[in-house]
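In: Okay, here's the prediction I keep looking at, along with the sequence it came from:
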Amino acid sequence: MTIKDASPDQKWLLHVDGSSTAQGSGAGIVITTPQGEDLEFAIKFGFKASNNEEYEALVIGMRMAHETGAKHLLAYSDS
């Protein structure tokens, strides 16, 4: 997926939040385009719950934002 109307100098936003329970771990990712469109994703991880969920979500979110066309990205996490 590529957002065609985005200028390379416009800022994109990335919000990530990890989650872990006895049933497994995962994360939510929201990428906001410069036009204000939210791209929302949920990820289930294949590893036991640890403190790595948000780090993994950040790395995945950065890759997804890059593939979508983001050049300037502001990332937010509560960890």
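Out: Yes, it's here.
In: rest of the way, CA atoms for contacts and neighbours
Out: Noted.
In: How about residue 42, nearest residue that isn't a chain neighbour?
Out: Nearest non-adjacent residue to residue 42, counting by CA to CA, 6 or more residues apart in numbering: residue 28, 4.7 Å away.
In: ok, structure two:
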Amino acid sequence: MSRSRKRMPGSTWCCCKSQKKGKQASNRKFRRTAHVLLHQGKTHLLPLKSFEIMSPWDLGGDGKHFCGFHPEEEWFVKLMRK
């Protein structure tokens, strides 16, 4: 795995490396809401997507951006590592 690299040079804006915690919280909230609505018999109110329950803007990062290809730059080599 020492040569393992990302395919696309992209990264998240802001302070976090991953949005994993936010995605986990969003999915828990989605599943809990669906469970409660099913038991209440309100199937017409069931959410179809997780962003109907929690906004994607509430996740850790502020989205992703494309950096371009700069294989000779040090920051690019560091970014492309997994």
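Out: That came through, no problem. Everything numeric here is computed off the predicted structure, so don't read it as measured data.
In: Give me the TM-score for these two chains.
Out: The TM-score (TM-score structural alignment, normalised by the length of the first structure) is 0.33; 31 aligned residues with a CA RMSD of 2.0 Å.
In: follow-up on the earlier one: and the host helix or strand of the residue nearest to residue 42 of the first structure, what does it pack against?
Out: Element membership for residue 28 of the first structure, per DSSP states H and E: strand 24-32. Helices and strands touching strand 24-32 of the first structure, by 3 or more CA pairs under 8 Å, 6 or more residues apart in numbering; DSSP states H and E, are strand 11-21, strand 38-45, helix 53-68.
In: Can you tell me how far residue 14 of the first structure is from residue 21 of the first structure?
Out: 23 Å (CA to CA, to the nearest Å).
In: between these two, who's got more neighbours?
Out: When neighbours are counted by other CA atoms under 10 Å, residue 14 of the first structure and residue 21 differ, and residue 14 comes out ahead with 21 against 10.
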